[in-house]
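S.K.: need a structure here:
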Amino acid sequence: MQYNNLGRSGLKVSQLSYGAWVSFGNQLDVKEAKSLLQCCRDQGVNFFDNAEVYANGRAEEIMGQAIRELGWKRSDLVISTKIFWGGAGPNDKGLSRKHIIEGTKASLKRLDMDYVDLIYCHRPDSSTPIEETVRAMNYVIDKGYAFYWGTSEWSSQQITEAWSVAHRLDLIGPVVEQPEYNLLSRHKVESEYLPLYSNYGIGLTTWSPLASGVLTGKYNKGTIPPDSRFALDNYKNLASRSLVDDVLKKVNGLKPIADELGVTLPQLAIAWCAANPNVSSVITGATKEYQVEENMKAISVIPMLTAPVMEKIEAIVQSKPKRPEAYR
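M.R.: The predicted structure follows:
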């Protein structure tokens, strides 16, 4: 496993990481979580991602209990959580100072940890001034509840504004953004965020490298396997939007490239994300140990992605965003 600096920070994160979204609390309980997390550690993973909203907080409880029972040394781990959707009350969501601080404390209680290494603003909050959010995140860091803070699915403009506030007030700005990034979703990472990498040293921990499983090829026969994500009630709308003929045709077109390299489609898709030098870590998901082991083999696929191979992939997916004139 390779360990990359999280953007310009000194924090080292495994090139591939594991996220609790969907799986913990929805498909897996503590016993299964322990075996999956141990499998990740055996593969060199040190970075584990969570959020207050995952399974309504149950995902944090499961991760915390599993890590406690496994007896791992806390300093060997990088644990992250995300704050935005904390409950039904008017102050239980968003990025107000009140919810950031109360939500962080609640997350730490569920995780049964004194701190998380990294805390994200899970979405932008148009009803809260960015200055209030930046100040609150710095309070969280000053109190030792988290060591670094970042954003998830913010726009380049919003991240720039957060950094402008941080510079003006001599505070810590966001060191990382967590966007969706895969062969079918590329605009933010490859176009919109370009000035952020050099201007602020923003790192990326990207999610959904397999486009919610679409890039595994398991949906290509037009059926949804009963144990898959799209079989869950919460994801049926996403399935109807994702499983369109044009997308499935592209996935079918990638299969011969993977076969030629002697790798699986998921390994090709994950390696492609990790090969982007602006990506600090690719967050993977899995519900079974063999899936973790297969996903982690993507590390050895990265050197195979030569320029000619990347051109072949591009010819199939044709999803490369146009770079803005100013960044060429």
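
S.K.: C-alpha from now on. contacts and neighbour counts both.
M.R.: Fine.

S.K.: residue ranges for the helices of the stretch 51-200 of the chain, please.
M.R.: Assigned by DSSP state H, counting those that start in this stretch, the stretch 51-200 of the chain shows helices spanning 58-70, 97-111, 130-142, 156-169, 187, 194-200.

S.K.: Tell me which of these lies nearest to Leu77.
M.R.: helix 58-70 (9.8 Å; C-alpha to C-alpha).

S.K.: which residues sit against that closest one?
M.R.: Identification of contacts with helix 58-70 by C-alpha atoms under 8 Å, 6 or more residues apart in numbering yields 20-21, 24-25, 29-31, 33-34, 37-38, 50-52, 54, 107, 110-113.

S.K.: and what of stretch 15-31?
M.R.: By C-alpha under 8 Å, 6+ apart, the list of residues contacting stretch 15-31 reads 1-4, 33, 40, 45-51, 54-55, 58-59, 62-63, 65-66, 229, 274, 280-287, 296, 299.

S.K.: Okay, and Tyr219 sits in which element?
M.R.: Using DSSP states H and E, Tyr219 maps to neither a helix nor a strand.

S.K.: quick one on the thing from earlier: now the buried members of the contacts of stretch 15-31.
M.R.: 3-4, 33, 40, 45-51, 54-55, 58-59, 62-63, 65-66, 229, 274, 280-287, 296, 299 (16 or more other C-alpha atoms under 10 Å).

S.K.: Would you mind checking the contacts of helix 58-70 for buried ones?
M.R.: 20-21, 24-25, 29-30, 33-34, 37-38, 50-52, 54, 107, 110-113.

S.K.: all strands in the stretch 151-300 of the chain, in order from the N-terminus.
M.R.: 176-177, 203-206, 279-284 (DSSP state E, counting those that start in this stretch).

S.K.: Would you format those as TSV with distance to Leu265 included?
M.R.: Listed next are those as TSV, based on distance: least, C-alpha to C-alpha, whole Å:
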stretch	distance to Leu265
strand 176-177	26
strand 203-206	18
strand 279-284	14
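
S.K.: for comparison, sequence B:
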Amino acid sequence: MEYRLLGNSGLTVSEIGYGNWLTHQQSVPCVRAALDAGVTLFHTAAAWAGGAAEEAMAEGLAGTPREDVVLSTGAFWPEGAGPNRRGLGRKHLFASVHGSLRRLRTDYVDLYHLLSFDYRTPLEETFLALSDLVRQGKIHYVGTAEWTADQIQRGATLAAEYRVPLVANQPHYSMLWRVPEAQVMPTCQRAGVGQLASVSLAQGVLTGKYADGHLPAGSRAAGAGFARGSIAPLLHSDLLARIEPLRGVAEHAGLSMAQLAIAWALQNHQVAAVLTGASHPDQVVENAKACGRELELDVLTQIDHLLGSFVQTDPRLTFMPPQYRNS
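M.R.: Next up is the predicted model:
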């Protein structure tokens, strides 16, 4: 495993982070496999699996010295039916943080993510609440997730005013989704904020599992509701036809397709780590092998040529869809 500093902070994270949204039976072996592979960054969220994802993370990390792991969680999405059980208002942040600490069996969170921008709450209220939580020692560092460049700049200004250590941003970032490169990453670099890339496997599409159009049982694409809806735009037959030739590129580089996708994201030196999920320990082990791999220019060129116009770069796509602005 290789390690990088996160932004301009003194916090060191493993190049591969493990992100958990699953419950005990599935995730505990994955967490332990990640520890064995040298992973130190573990990310989850209060709303995932109704809090059970945090409990499972705690179970998997049980017995590991607390100072040896970087524990990350966050809030925004609904954690119940009440109107104050979502968003980034002071009342919800305090309740959510304390709930996370209880489920994670810890006194503090190393990195606390604001998992979406809250259009209903004054940003000053959010950062004042974070400042109080930082002073209380319950949060050490703060990050954003899927914020626009303007939102990050506003947040960085308030973070400096309220002495909140804003050091991370968690964008969707992959071979196919390069939207953050134009505006978000330059803004973050000026503010000393590092990137924790997520969805770098494009929800499994870049692993080649859907290249023949088949939807494996148990996969996200074979599911229903939000899971199926989020991946549906990536299942275009023309795009899938471009994905399969990447297998030869990966083999030439001595990598699996998943490792190629992760290594690609890590070529960007603003990326401190790639957050990956897994449903089986073997996936964790294989993903970890992508760290420390330098991709040659001809490999990067072939990737660009194969994916062509399917690569998304428009910075306007960073904005939250209007239907979620009052969530």
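
S.K.: Next one: the spatially most central residue of the second structure relative to Arg86 of the second structure, how far apart?
M.R.: Geometric centre of the second structure, nearest residue: Ser198, 3.5 Å, by C-alpha atoms, centre = their mean. The spacing between Ser198 of the second structure and Arg86 of the second structure, counted by C-alpha to C-alpha, to the nearest Å, is 22 Å.

S.K.: which stretch among the strands of the stretch 151-300 of the first structure comes nearest Thr216 of the first structure?
M.R.: strand 279-284 (12.6 Å).

S.K.: which residues in the second structure does that closest one match up with?
M.R.: The aligned range for strand 279-284 of the first structure in the second structure is 271-276, by TM-score structural alignment.

S.K.: so how much does that stretch differ from the first structure once superposed?
M.R.: With mean C-alpha distance after the TM-score superposition for the first structure, stretch 271-276 of the second structure departs from the first structure by a mean of 0.5 Å once superposed.

S.K.: just to revisit the earlier point, ok, now which ones touch the aligned residue in the first structure for the residue nearest to the centre of the second structure?
M.R.: Using TM-score structural alignment as the criterion, the counterpart of Ser198 of the second structure in the first structure is Trp207. Residues in contact with Trp207 of the first structure, defined by C-alpha under 8 Å, 6+ apart, are 178-181, 282-284.

S.K.: residue contacts, Ala136 of the first structure?
M.R.: Ala136 of the first structure touches 96-97, 100-101, counting by C-alpha under 8 Å, 6+ apart.

S.K.: Map it onto the second structure.
M.R.: In the second structure, Ala136 of the first structure lands on Ala129 (TM-score structural alignment).

S.K.: same thing with Tyr219 of the first structure?
M.R.: By TM-score structural alignment, Tyr219 of the first structure lines up with Tyr210.

S.K.: Next, count neighbours for the nearest residue to its match once chain neighbours are set aside.
M.R.: Spatial nearest neighbour of Tyr210 of the second structure, excluding adjacent residues (C-alpha to C-alpha, 6 or more residues apart in numbering): Leu240 at 7.0 Å. Burial of Leu240 of the second structure is recorded as 20 neighbouring residues (other C-alpha atoms under 10 Å).

S.K.: what's the distance between Leu240 of the second structure and Leu35 of the second structure?
M.R.: Taken as C-alpha to C-alpha, the span from Leu240 of the second structure to Leu35 of the second structure is 34 Å.

S.K.: Glu294 of the second structure: neighbour count?
M.R.: 12.

S.K.: got the contact list for stretch 210-221 of the first structure?
M.R.: Contacts of stretch 210-221 of the first structure (C-alpha under 8 Å, 6+ apart): 182, 184, 224-225, 229, 242-243, 248, 251-252, 265-266, 269-270.

S.K.: Spatially nearest residue to the alignment partner in the first structure of Arg228 of the second structure, not counting backbone neighbours?
M.R.: Aligning on TM-score structural alignment places Arg228 of the second structure opposite Lys236 in the first structure. Nearest residue to Lys236 of the first structure, sequence neighbours excluded (C-alpha to C-alpha, 6+ apart): Phe230, at 5.6 Å.

S.K.: what sits against that neighbour?
M.R.: 224, 236, 238-239.
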